[in-house]
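Q: here's a sequence, model it:
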Amino acid sequence: MDQPQDLDTLALATAEGLARRHVGVAVAVVADGRAAYAAAGTTGSADGGSPGADTLFEIGSVTKTFTALSLARMAVAGTVELDEPLARLLPEATSVPSRGGQEITLRHLATHTSGLPRLPKGMMPRALLRPRTPDPYAGCTAEVLLSGLARTRLRSTPGRRVRYSNLGAGLLGLALARRAGTTYEQLVATQVCAPLGLSATGVTAGVTGPGRLAQGHDSRRRPSPPWNLADLAGAGGLRSSARDLVSYVRAQWECAGPDEQAEAIRLTRQVEHRDNRFSWMHLGWRAHRLHPRQGAHLQIWHNGGTGGFASFVGFDPESGTAVIILSNTRHPVDAPAFNLLRTLQDRATPHDAA
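A: Take a look at the predicted model:
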């Protein structure tokens, strides 16, 4: 990056551009060891204030990376094994589908190769698209999920191909919490947030403090009720801030130490399952490498969306660059996020990856 102010300018330009369509947005960028924050619009709350680095947003499916890191932490500690069958972590009477003689394992759930459908049994996709619908996942209790699992048919043999599944990620969070003897929120707090110093990331609004949680909005900019996802929280139930997520992505490339957290982060990226010749899945994260004409940059990322929020977290450990975009409006932010990440990568000073 040529000048420090360039980072602030890039972040602000992205925030202001998104604010034309989004009620409010917070942007964070990291390059050359420095983080810059920018925001535009409003939180949509009663006070009408502007969002900032510490404003809380629903991060939707970015939650899946926290669930996967919890898995890696527990695997490093010997509490679970990546290739342990899901059935071993669920109540004894639970019927877990299999196919081709292959059981679903924890690795399969974290890499979306379980063969499970995208949504729990009986949950209609159109329910997710209705404007201002209260949390469509509210009824996804453990009892409902496990009952539906027994009646679920796998779409492919586990381990064979990538099929994105909210159900699979949610079951992973539920199973890990059961093995740890705790709730999903406490699992993430213990396995990820406390070791990384993330003080503003959690499931319940109680972790946010009054006034810090942005109000979500649907695609027509109308207020939208929050999503909590019940016992499917491991698929998308977390809230977080731009500042916490900067700390989270920095940890993704500062993982050279011998401690369990560094070893767990390395494990998440050592696991790879090719989606196609251009992209692949790590534990929790999607990844691809751009064509040489586009700089051949590595981009590791996840996006998220709920009834009133959109999010993106992406980084490149090779150049030490990252982009976080959080919005309180249900419009995807992927395109400007990828554009901004590539701009940072093109300008970055070569970085020794951990």
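
Q: every contact and neighbour count from this point should use C-alpha atoms.
A: Noted.

Q: mind listing residues that contact stretch 326-336?
A: 14, 18, 21-27, 43-44, 57-59, 214-219, 221, 241-242, 303, 305-312, 325 (CA atoms under 8 Å, 6 or more residues apart in numbering).

Q: revised request: answer the last question for stretch 241-259.
A: Contacts made with stretch 241-259 from outside it, assessed by CA under 8 Å, 6+ apart, are listed as 26-30, 35, 37, 52-57, 196-201, 261-263, 265-266, 313-315, 317, 320, 322, 324-326, 353-354.

Q: same thing with stretch 176-188?
A: With contacts defined as CA under 8 Å, 6+ apart, stretch 176-188 is touched by 66-67, 70-71, 79, 89-90, 173-174, 202-203, 231, 233-234.

Q: inside helices: which ones of the residues you listed?
A: If you go by DSSP state H, those have Phe66, Thr67, Ser70, Leu71, Gly173, Leu174 in helices.

Q: among those residues, who's most crowded?
A: Neighbours here mean other CA atoms under 10 Å. Within the ones in helices among the contacts of stretch 176-188, the largest count is held by Leu71, at 32 neighbours.

Q: tell me which residues touch that residue, please.
A: Going by CA under 8 Å, 6+ apart, the list of residues near Leu71 reads Val80, Leu82, Leu106, Leu176.

Q: compare with the first, here's sequence two:
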Amino acid sequence: MALAMLSCGLAPLAAHAADDAKLRAIVDQAIRPVMAEYNVPGIAVAVTVDGKASFFNYGLASKEDNTPVSETTLFELGSVTKTFVATLVSYAQVQGKLSLDDHPGKYVPQLKGSAIDKATLLNLGTYTAGGLPLQFPDDVSDDKAIDYFKQWKPDAAPGAQRRYSNPSLGLFGHVAGLALHSRFSDSMDNKIFPGLGMRHSYVHVPPGAMASYAMGYDEKNQPGRMSPDVFADETYGIKSSSADMIRYVQANIDPTRLEPTLRRAVDGTHVGYFRIGGMVQGLGWEQYPYPVSLQQLQAGNSRAMIWEANAAQQLTPPQTPSAPTWFNKTGSTNRFGAYVAFVPAQKIGIVILANKNYPIPDRIKAAHAILQQLAP
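A: Just a heads-up that it's a prediction; the model follows:
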């Protein structure tokens, strides 16, 4: 009798161990070749399946200190930051502090009557303002940013084309701060991060958390970290861990556990507004019908989509994700690379954070290979 009871107790544990081993084999098979090919010092992977998070850590957070990567290691998120900006803007809209139909001049009076003021906040948030470039010109500093927007000349009417742009999202986030009477970093620290259960994520890493901040490495494996630029906080400035980021993914997969205002804000970032080829642009997140091929994902995250203007078709009414949808966002700084993807209908998601900016197609290939094998 005692032996039979013991056997019954061990069976679930053995099955659980087998599942963990299978998941590790899937992740190893996708991640280890990428690390070897591009000499990536360290990668943190987090996977969520039906609400359960698993962590897989590879290599070093700092080669100089021989510090291993863990799920609490802080990585630069690059443009994954833009999804948090979108969440903050959506949060402000839920509270009635702004509307996506507003124009930037409502919050920045210097812009009233300028070309940029013909665009709406929705245009800024979806890169469809009319041709704002990927980066600010080199001679534009923080104190000259508004002057730059005031003098900017569009290439197209608002809504006609999508051109991926840090200035566009930077102004989007800047307006949210003005509407909330708070700096972007303060809003993140005091409202968004705590509400999402992210207790170790930062726009500005405090001294007490610097020991967890990974060192990044460039193509020549020289160490360093990001240098702030115009609207850096709002466009590529957040640092986070795989543990916090998988909580963020889980909150996007199932926002019902969030307090009502934040839940509605997260839901708002899942609405699609413009179709560009096979991709739908929402606020922060980019969307694809699921199941989605690797080729379609790589096309939607290609250099042409990042560097060039692409024709945009506005969706009227906006697209709510009633059908299964793959959401994703890439992010890069000079020495870090990130990719986040999730499919709410399948309750699966992944975070891949690296302290080297290796090619985007390889990040997507690894994530796609892993999630394909995890879908029910």
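
Q: and the contacts of stretch 241-259 of the first structure, which of them are in helices?
A: Secondary structure defined by DSSP H assigns Leu196, Gln261, Ala262, Glu263, Ile265, Arg266 of the contacts of stretch 241-259 of the first structure to helices.

Q: which position in the first structure aligns with Ala119 of the second structure?
A: In the first structure, the position corresponding to Ala119 of the second structure is occupied by Ile104, as judged by TM-score structural alignment.

Q: roughly how far does its match sit from Gln294 of the first structure?
A: Summarising the geometry, the distance separating Ile104 of the first structure from Gln294 of the first structure, computed by CA to CA, to the nearest Å, is 37 Å.

Q: same question for Gly24 of the first structure.
A: Taking CA to CA as the criterion, Gly24 of the first structure is separated from Gln294 of the first structure by 31 Å.

Q: which of the two has more neighbours?
A: Under the neighbour definition other CA under 10 Å, Gly24 of the first structure and Gln294 were set side by side, and Gly24 has more, 29 against 10.

Q: my read: the more buried one touches Gly48, true?
A: No. Under the criterion of CA atoms under 8 Å, Gly24 of the first structure makes no contact with Gly48, lying 10.4 Å away.

Q: need the overlap of contacts for those two.
A: Thr42.

Q: so where do the helices sit in the second structure?
A: Secondary structure of the second structure (DSSP H): helices located at 2-38, 81-94, 121-125, 145-151, 166-180, 184-187, 193-195, 232-236, 242-253, 260-268, 294-300, 303-307, 360-374.

Q: tabulate those in CSV, adding columns for distance to Leu132 of the second structure.
A: Shown next, in CSV, are these (distance: least, CA to CA, whole Å):
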stretch, distance to Leu132 of the second structure
helix 2-38, 32
helix 81-94, 16
helix 121-125, 9
helix 145-151, 9
helix 166-180, 6
helix 184-187, 21
helix 193-195, 29
helix 232-236, 14
helix 242-253, 29
helix 260-268, 24
helix 294-300, 19
helix 303-307, 11
helix 360-374, 23
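
Q: who wins for proximity to Pro207 of the second structure among those?
A: Between Pro207 of the second structure and those, the shortest separation by CA to CA is 15.9 Å, and it involves helix 184-187.

Q: what sits against Leu109 of the first structure?
A: Leu109 of the first structure touches Gly168, Ala169, Leu171, Leu172, counting by CA under 8 Å, 6+ apart.
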